[in-house]
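Peer 1: model this:
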Amino acid sequence: MAGDWNEVTLGEISDFRAGSVFKPSHQGNADGEIPFIKVSDMNLPENAVRILSANNWVSKAVARDLRAKPLPPGAVVFAKIGEALRQNRLRQVVRDTIVDNNMMGAIPRRDRVDEGFFYYTLSQFDFAEIAQGTALPYLTVSSISNLKLSLPELHEQRAIAHILSSLDNKIELNRRMSATLETMARSHFKAWFVYFAPVRAKAEGHDPGLPPHLASVFPDRLIVTEHGEVPEGWEVKPLSEIAEFLNGLALQKYPATDPADSLPVIKIAELRNGVTAKSDRASRDVPDKYIVRDGDFLFSWSGSLLAKFWTEGDGALNQHLFKVSSDRYPTWFIAEWVQVHLEEFQNIAASKATTMGHIQRGHLNAAMTNCPPNSGLADLGSVISPLVERRIQIDLESRTLAAIRDTLLPKLISGDLRVKDAETYLDRVL
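Peer 2: Prediction:
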């Protein structure tokens, strides 16, 4: 700890505000002026650090009816009860915001603490450690107010917050770039392989709007099959035929004897939120085909039914997840076909009300794909594949940036690393 820093409690530098009861009549109100944040909003990807969007909004009149006093910009919000408390997610609000009664807001006193420094400081506390209750842990204002921290002068607080927020801002920019690339790739894919827009244009005597080498991939007419219309010369194949869906293992059979030389177990939680300190570990004796590496495409077939390219480093594939691959078709092609059918699969899983929602192999057999000749697929891949590959690289870069941030954060917040040293380090690695 830096010798010239002061030890204070959170109660000395901030005020705490409880949430309000959310009424069912407010559900889905997108016309309001004030976001009403529930615990589920903390999972939205665009809310990684700051609350930028919400599923529910209320008017100022409704806020008055709720007797809710909005949290001001710069306040930090977090869950105060149950499993969400254990997950320890924090977000900073950027506009007047109301939170529900399962959450709490902490408002920094700006004459004492920079709001950015305040957010990063709070992120270092494990609120679950001071929670009361066991089956349903909960936070109290008194317990959180008594937490102690070291506080430098305001100018150094701002410098520390600037370094850390620069990394988070770059990660957020990468997230938006990745989302844009995903949208571009999916738009091309659906236009070409699902809606056959170039074929329909040529059939009507119009220019498909593509370079000649791409336009030539598409015939000028559709033929009718038992699965509907398909471009002449193309094949219709089940999803299960174009890709292998490797189900994961019950990894308790491969316990990690040495945590330092082990693999994180990739479950649905890791697919959604990445590897954390709470992730289970498995021995490296897991058969090689069940080891997941960066760039592999994963698909959870039960529970949430998520599908994404993995970019969190080596891991062990748990049951309820598929690793999707193919010896014949490129990864971008099989991944996009999974995405095309994902909503359908999610609806099938949601219809299984008596069990945990899931799909079966038969659903993969019933999901059809449209496959052009191999030469044409390579030409079309020259457009879509770079978008997918660039997205994977951006996500990998974000992982590196997050690792740098997570290394610097505790050292900067404690004073073990001073600002000039951190700036020198960043100049060297970025």
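Peer 1: Please make it C-alpha for all contacts and neighbour counts, starting now.
Peer 2: Will do.
Peer 1: how about the strands in the stretch 101-250 of the chain?
Peer 2: All strands of the stretch 101-250 of the chain, identified by DSSP state E, counting those that start in this stretch, fall at 103-108, 148-151, 222-225, 228-231, 235-238, 244-247.
Peer 1: With Trp337 as the reference, name the closest of the ones you listed.
Peer 2: Closest approach to Trp337 among the strands of the stretch 101-250 of the chain is made by strand 235-238 (10.2 Å; Cα to Cα).
Peer 1: by contact count, what packs against that closest one?
Peer 2: Secondary-structure packing of strand 235-238 (3 or more Cα pairs under 8 Å, 6 or more residues apart in numbering; DSSP states H and E): helix 361-366, strand 368-371.
Peer 1: Buried by neighbour count: which residues of the first one qualify?
Peer 2: So the one you mean is helix 361-366. Under the neighbour-count criterion of 16 or more other Cα atoms under 10 Å, helix 361-366 has His363, Leu364 buried.
Peer 1: want to throw the helices and strands packed on strand 235-238 into a markdown table with distance to Gly133?
Peer 2: Shown next, in a markdown table, are the helices and strands packed on strand 235-238 (distance: least, Cα to Cα, whole Å):
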| stretch | distance to Gly133 |
| --- | --- |
| helix 361-366 | 43 |
| strand 368-371 | 51 |
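Peer 1: I have a second one here; can you model it like the first so I can compare?
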Amino acid sequence: MPFSELLSTVVDNRGRTCPTVASGIKLIATNCISNEMLHPRYEKVRYVSQETYDNWFRGHPRPGDLIFVCKGSPGRVAIAPNPVDFCIAQDMVAVRADRSKIHPLYLFAALRSPVVQERIQSLQVGTMIPHFKKGDFGKLNIPVPDRDSQAGIGSFYYAMSSKIAVNERIAARADELSAELFRQAVLKTPDQFTEQALSDTADFINGRAFTKDATGTGRMVVRIAEINSGPGSSTVYNDIDVPEKHLARPGDVLFAWSGSLTVSRWFHPEAIINQHIFKCVPKNGFPQWLVSQLVHRKIDEFRAIAADKATTMGHIQRRDLDEPVLVPTSEAVSSFGARMSSLWTRALLAEQESLTLATLRDALLPQLMFGRLRVKDAEKIVEEQV
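Peer 2: This next block holds a predicted model:
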């Protein structure tokens, strides 16, 4: 059935940039919506005044509405929470399901399904900034099973996505606790730390230009985009053989030293490391978690260095890795290293489980939507795999 026939309301903000203020009611933009999260995130959020909120918009999202991105990365969709404490910026709409025709959670799952996402990509226009026209909603066809099946599929998808969201919070919290534990150790026991060059704690192995002549199959080529957002439609794959030093495996520390400087723990399957990314290989017996902490503690300084290079893409140089960092002695590592290692492992396991759940969810969803699999069978498959 055409997507447009399953809606009761479509809300937008007239497609114009509205005036913003320093504080007030949240105005979420397209960067707040991700297909990896259930609800909008308040990332770099702006604000509007009460007057703008009351008079500028045609309407506002309600709890359970689907916030749909039309421009930039068309097709990203999230559920409006309860209560809704924001309004939406241009380039996105809030769509409300006609509950007499379709279950809202099923509609949410269907919009995120690979088959519908592929259709959205095929309908978008523009090369520099892709755009999905609201008038093309009628060209999106959504399979509509019976009501009981809709409810079961929607609940299955929501439960899987909720577990993924919990894992992401676990990983984030574990990393926050690790950073705080390390900070407290530096403050309370400074005599157990010595200054060493960052380059003495790890080998920083630069990737190479492995996207050239890529085959489209084989292992993922990790670029800065994949470090920041994971694999997407533009991700490159290559089946070439590369040296061990240019491979990323789960638990490896990757450091993008150019562009948007980022430090990340790799948790995806084995991949190939592209140029502008260091693989941080611990040396002198240092553990992975320590190297990660040390690079993270220097990242703001490195970003400041990169920002000063106004005439070129911001980056750091090899000599910047020789700057000193506070490194715990072997005794200090023995005293709090077990806790740091445990937090590091817990975060990695949560990230890997989320990846498994997302892969299963996205593979099973089309089969459920087209009646080739029952929900209870899908749940059994998940139990066996996770």
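Peer 1: I'd like the strands of the stretch 101-250 of structure 1 as JSON lines, with mean neighbour count and distance to Phe345 of structure 1 appended.
Peer 2: As requested, the strands of the stretch 101-250 of structure 1 are exported to JSON lines (neighbours: other Cα atoms under 10 Å; distance: least, Cα to Cα, whole Å):
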{"stretch": "strand 103-108", "mean neighbour count": "24", "distance to Phe345 of structure 1": "33"}
{"stretch": "strand 148-151", "mean neighbour count": "18", "distance to Phe345 of structure 1": "48"}
{"stretch": "strand 222-225", "mean neighbour count": "12", "distance to Phe345 of structure 1": "23"}
{"stretch": "strand 228-231", "mean neighbour count": "18", "distance to Phe345 of structure 1": "20"}
{"stretch": "strand 235-238", "mean neighbour count": "15", "distance to Phe345 of structure 1": "14"}
{"stretch": "strand 244-247", "mean neighbour count": "18", "distance to Phe345 of structure 1": "14"}
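Peer 1: would you turn those strands into CSV with distance to Gly19 of structure 1?
Peer 2: Converted to CSV, the strands of the stretch 101-250 of structure 1 look like this (distance: least, Cα to Cα, whole Å):
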stretch, distance to Gly19 of structure 1
strand 103-108, 6
strand 148-151, 24
strand 222-225, 57
strand 228-231, 53
strand 235-238, 50
strand 244-247, 42
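Peer 1: Out of the ones you listed, the one nearest Asn374 of structure 1 is which?
Peer 2: Of all the strands of the stretch 101-250 of structure 1, strand 235-238 sits nearest to Asn374 of structure 1, with 10.8 Å by Cα to Cα.
Peer 1: quick one: the closest one aligns where in structure 2?
Peer 2: Counting by TM-score structural alignment, strand 235-238 of structure 1 pairs with residues 194-197 of structure 2.
Peer 1: Ok, stretch 108-119 of structure 1 next?
Peer 2: Aligning stretch 108-119 of structure 1 against structure 2 (TM-score structural alignment) gives residues 97-108.
Peer 1: in that stretch, what counts as buried?
Peer 2: Buried residues in stretch 97-108 of structure 2 (16+ other Cα under 10 Å): Ala97, Asp98, Ile102, His103, Pro104, Leu105, Tyr106, Leu107, Phe108.
Peer 1: Skipping adjacent residues, who's closest to the aligned partner of Ala185 of structure 1 in structure 2 in space?
Peer 2: Under the alignment (TM-score structural alignment), Ala185 of structure 1 maps onto Ser178 of structure 2. Of all residues not flanking Ser178 of structure 2 in the chain, Met340 sits nearest, at 5.9 Å (Cα to Cα, 6 or more residues apart in numbering).
Peer 1: before we move on, the earlier item: the buried residues of stretch 97-108 of structure 2 in helices, which ones?
Peer 2: Under the assignment DSSP state H, the buried residues of stretch 97-108 of structure 2 contribute Pro104, Leu105, Tyr106, Leu107, Phe108 to helices.
Peer 1: and those as CSV, adding distance to His246 of structure 2?
Peer 2: What follows is these, written out as CSV (distance: Cα to Cα, whole Å):
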residue, distance to His246 of structure 2
Pro104, 45
Leu105, 42
Tyr106, 42
Leu107, 42
Phe108, 39
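Peer 1: A strand includes Val234 of structure 2, no?
Peer 2: Careful, residue 234 of structure 2 is Ser and not Val. No. Ser234 of structure 2 sits outside any strand when classified using DSSP: H, G, I helix; E, B strand; the rest coil, being coil.
Peer 1: if we can go back for a sec, closest to Ile142 of structure 2 among the ones in helices among the buried residues of stretch 97-108 of structure 2?
Peer 2: For those, the nearest to Ile142 of structure 2 is Leu107 (8.2 Å; Cα to Cα).
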